[in-house]
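*Asks:* how would this look folded up:
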Amino acid sequence: MSLIMAPPLPLVFLLMIHGGFSDDADWGVSYSPSHICALKDSSVIMSCTYTYPTGYQIMKVFWTKGAVIKGEEPPDLSNDPEYSQRLQYLGDKQQNCTIRLSHVTLKDSHVYYFRFITDKCQCIRGYTGDPGVTLTVTDLQVESPERVTEGDSVRLTCKSSCTLTDRATFIWYRNSQPLTERRDRNNELLLQSVRREDAGRYSCAVHGHNHISPAVQLNVTYPPKSVSVSISPSGEIVSGDSVTLICSSDSNPPAKLYWYKGGTFVGSGRIYSISKISSDDSGEYKCRSINEHGEKYSDTLTLNVMYPPKSVSVSISPSGEIVSGDSVTLICSSDSNPPAEIRWVKGRKFVGSGRIYSISKIRSDDSVEYKCRSRNKHGEKYSDAVTLNVMYPPKSVSVSISPSGEIVSGDSVTLNCSSDSNPPAKLYWYKGGIFVGSGRIYNISKISSDDSGEYKCRSINEHGEKYSDPVTLNVMCELMIVQ
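*Replies:* Sure, this is the predicted structure:
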């Protein structure tokens, strides 16, 4: 850019003029525009023209910056390491003094002047164009609210420290991705009815320029959504296992989490753990997620705890006294998961299966212990035994004589009545049709011929009565024979 200069003359012959020489009308520098606002890292064109009287020869042209001090030659920016690689002279040695300054930085904000030096009559005259070009270099900053609530409208502004000289078309980015190639003619981005998906780091740029503003975080707050409950471990749950319920919730700010079983509060936090789970822990669980903007419940999750039979018992229907000939139903109750297989035991023998065991026309032979066995794949359990106490009238009534054999007067004889009944029967003795005594045993001491005859026992309870077959006592005078 610099021209070859004539040998330097003493400084006393150098004349610095800020308004021209004696013929001011023929000297001048014109800048258009005189104020430039440029974006950081862009290229700036400083348009410039100059005039000088006819007959002068241009010895040197250059640009300088800062205030011009009378009596001192201003520095040539093309010799400044900070400018030499970025400054390009686009003018000539006649009228055009335009330059391009590339990759401008904030430190390049100065007033710049064009200066030319002429040679006339073996003296050097220099002219510096005043007022120069004021260059302001700006970067971009995004101005945005730090936090907005879902549904609000939010306005983001791409700000610069000065109004850009070139007409600017702004581009907006979210998380480094352009917003659908959006190129607004103004420097504002309006998000109407903001959504949680709009949260992110926003930055802006000017179309055609590389400079992108620092990103600013937009934080969108919203009530809980997508609240769900998962269980670990998955699969079948058996009593004694340890189980963890995990609540997931999408919200901003993070929600507080509460656990409910049915409608009862049971805990708080993201995780609800149950160690050594039991059948009592079976039921419906849900998680409540709440923050300052709202709340939401998860769908219910059912804990289905598998366990072996317990609380196995037998009930009798109808309840109360059981009389032979009645119909009786035994019912087995069992708490288990999955439902158990039920089998019935009479004494030590399996006699049936299913929850109900029915006996129609019950007999005295059925007066034994019954119990049910409840079994599933996790274990088995027997009920306590129940005894069917069947009431029935006397049966099998018989009389025996002791001693057996011939009966002789003077002997002692005992008649013994046997009777099967429930409840136990009362026993009465008859000789012929005449009542002679009661009780299981009828004794005759020193029997005589008068005691000869037919004897029988009558057995009676609340359900009926029965006589034994008669037995004949034949008392011998000398030798009594029982016939």
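*Asks:* C-alpha only now, for contacts and for neighbours.
*Replies:* Noted.
*Asks:* List the contacts of the helix or strand encompassing residue 29.
*Replies:* Residue 29 is part of strand 28-31 when elements are defined by DSSP states H and E. Residues from elsewhere that reach strand 28-31 (Cα atoms under 8 Å, 6 or more residues apart in numbering): 19-20, 46-52, 114, 128-130, 132-133.
*Asks:* helices or strands up against the longest strand along the chain?
*Replies:* As assigned by DSSP state E, the longest strand anywhere in the chain is strand 216-232. Judged by 3 or more Cα pairs under 8 Å, 6 or more residues apart in numbering; DSSP states H and E, strand 216-232 is in contact with strand 147-149, strand 200-206, strand 243-252, strand 283-291, strand 294-297.
*Asks:* Dump those strands to a markdown table, plus distance to residue 310.
*Replies:* What follows is the helices and strands packed on strand 216-232, written out as a markdown table (distance: least, Cα to Cα, whole Å):
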| stretch | distance to residue 310 |
| --- | --- |
| strand 147-149 | 55 |
| strand 200-206 | 57 |
| strand 243-252 | 22 |
| strand 283-291 | 18 |
| strand 294-297 | 35 |
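*Asks:* Give me the contacts around the one helix or strand residue 430 maps to.
*Replies:* Assigned by DSSP H and E, residue 430 belongs to strand 426-431. For strand 426-431, the surrounding residues in contact (Cα under 8 Å, 6+ apart) are 417, 435-440, 442, 453-461.
*Asks:* just the buried members of those?
*Replies:* 417, 438, 440, 442, 453-461 (16 or more other Cα atoms under 10 Å).
*Asks:* what's the farthest-apart pair in the residues you listed?
*Replies:* Using Cα to Cα, the two most remote members of those are 453 and 461, lying 26.7 Å apart.
*Asks:* Residue 472 and residue 453 touch, don't they?
*Replies:* Yes. Using Cα atoms under 8 Å, residue 472 is in contact with residue 453, at 5.3 Å.
*Asks:* for the buried ones among the contacts of strand 426-431, which one is nearest residue 62?
*Replies:* residue 461 (143.8 Å).
*Asks:* from what I can see the closest one touches residue 395, true?
*Replies:* No. Using Cα under 8 Å, residue 461 makes no contact with residue 395, being 10.8 Å away.
*Asks:* next up, for comparison:
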Amino acid sequence: IPGPFPLPGRLSALSWTEMALVLVAVFCLLTGAYAQEWGVTFAPGPLARWAGSCVTIPCSFTYPAGRTVSAVNWTWEGNQTVYHSDEARVHAAFKGRARYLGDLQHNCSLRVAGLRPSDQGTYYIRFHIVRDGRNYSWTSSRGQRLRVSGNQTISVSPPWGAEWNRDPTSPAPWGPTAPIAPPGTTEMARSVAQGKPRVGLGRLSCEYPRPS
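*Replies:* You can find the predicted model right below:
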């Protein structure tokens, strides 16, 4: 069956089916190229932590060639700035508690310490881009959800001891005086004293269990 209009030269030898297949292939290539321009990957599902602990939000991103990522900033619920290279732009609620662990290539992870119940919510990331000498920004359409539960207190005996203030169930496999975790935890707690504490507990860096 002839087409609705004549095709000149070599194209007239192609059937309409062959032409359709060629067009579909070209469309798929173009679609794939554009679909991979920007992408952000977060942890599956919400993260859950205790108040007073810390959280690392794992994050990675991809972007197309020809663009340069000049800066990254994180926001809470899309309005409060959690992290910015310009500290003056960070919201007062997050100053001194957020640290960017990533880079400007593919890693965009964020760490927030001293978690508060008010930190619960969704965290979004924004990229600042330079292309052809002009500045742009792109914000992820989805973010990382964080749940913050009530305080889970630990006591630490200098210099290396650590234990939970609830009934112990199972010992941890490390340390000269191994910490122990309360029932229902899915991650083991660790407390490591850094340096030589002079008075009280000294400086601590901790990883806490996920609330049940």
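*Asks:* ok, back up a step: tell me, what's touching residue 461 and residue 395 of structure 1 both at once?
*Replies:* Contacts common to residue 461 of structure 1 and residue 395, judged by Cα under 8 Å, 6+ apart, are residue 421.
*Asks:* Keep only those of the buried ones among the contacts of strand 426-431 of structure 1 that are in helices.
*Replies:* Using DSSP state H, no member of these falls in helices.
*Asks:* which of those residues lies closest to residue 329 of structure 1?
*Replies:* residue 461 (25.4 Å).
*Asks:* if I look at the closest one, how far off is residue 229 of structure 1?
*Replies:* 69 Å (Cα to Cα, to the nearest Å).
*Asks:* ok, now residue 457 of structure 1?
*Replies:* Relative to residue 229 of structure 1, and taking Cα to Cα, residue 457 of structure 1 is found at 80 Å.
*Asks:* before we move on, what about residue 90 of structure 1?
*Replies:* Distance from residue 90 of structure 1 to residue 229 of structure 1, by Cα to Cα: 71 Å.
*Asks:* Same check on residue 67 of structure 1?
*Replies:* 73 Å.
*Asks:* more neighbours, those two?
*Replies:* residue 229 (20 against 14; other Cα atoms under 10 Å).
*Asks:* What lines up with that one in structure 2?
*Replies:* For residue 229 of structure 1, there is no aligned position in structure 2, judged by TM-score structural alignment.
*Asks:* Skipping its backbone neighbours, what lies nearest residue 229 of structure 1 in space?
*Replies:* residue 247 (4.6 Å; Cα to Cα, 6 or more residues apart in numbering).
*Asks:* With residue 64 of structure 2 instead?
*Replies:* residue 37 (4.7 Å).
*Asks:* Also residue 147 of structure 2?
*Replies:* Nearest one to residue 147 of structure 2, counting by Cα to Cα, 6+ apart, is residue 48 at 4.6 Å.
*Asks:* Can you find the partner of that neighbour in structure 1?
*Replies:* By TM-score structural alignment, residue 48 of structure 2 lines up with residue 37.
*Asks:* tell me the secondary structure for the residue mapped onto residue 96 of structure 2 from structure 1?
*Replies:* Alignment note: residue 96 of structure 2 maps to residue 85 in structure 1; criterion TM-score structural alignment. Following DSSP: H, G, I helix; E, B strand; the rest coil, residue 85 of structure 1 is assigned to coil.
*Asks:* ok, now how distant is residue 85 of structure 1 from residue 77 of structure 1?
*Replies:* 10 Å.
*Asks:* who has more neighbours, those two?
*Replies:* residue 77 (17 against 13).
*Asks:* Read off where stretch 287-296 of structure 1 ends up in structure 2.
*Replies:* By TM-score structural alignment, stretch 287-296 of structure 1 lines up with nothing in structure 2.
*Asks:* Find the residue closest to residue 141 of structure 2 in space, skipping its chain neighbours.
*Replies:* According to Cα to Cα, 6+ apart, the nearest residue to residue 141 of structure 2 is residue 124 (7.9 Å).
*Asks:* helix or strand for the equivalent of that neighbour over in structure 1, which one?
*Replies:* With TM-score structural alignment as the criterion, the equivalent of residue 124 of structure 2 in structure 1 is residue 113. Applying DSSP H and E as the criterion places residue 113 of structure 1 in strand 110-120.
*Asks:* before we move on, what about residue 352 of structure 1?
*Replies:* strand 349-353.
*Asks:* In structure 2, which residue range corresponds to that strand?
*Replies:* Going by TM-score structural alignment, strand 349-353 of structure 1 lines up with nothing in structure 2.
*Asks:* Which strands or helices does that strand pack on?
*Replies:* strand 341-346.
*Asks:* ok, and for the strand it packs on, which residues are buried?
*Replies:* 341-346.
*Asks:* Give me the secondary structure label for residue 72 of structure 2.
*Replies:* Applying three-state DSSP: residue 72 of structure 2 is strand.
*Asks:* which non-adjacent residue is nearest it?
*Replies:* residue 127 (4.8 Å).
*Asks:* show me the contacts for that neighbour.
*Replies:* Residue 127 of structure 2 touches 69-73, 137-139, counting by Cα under 8 Å, 6+ apart.
*Asks:* Closest one of those to residue 163 of structure 2?
*Replies:* Distances from residue 163 of structure 2 to the contacts of residue 127 of structure 2, taken by Cα to Cα, are shortest for residue 73, at 36.4 Å.
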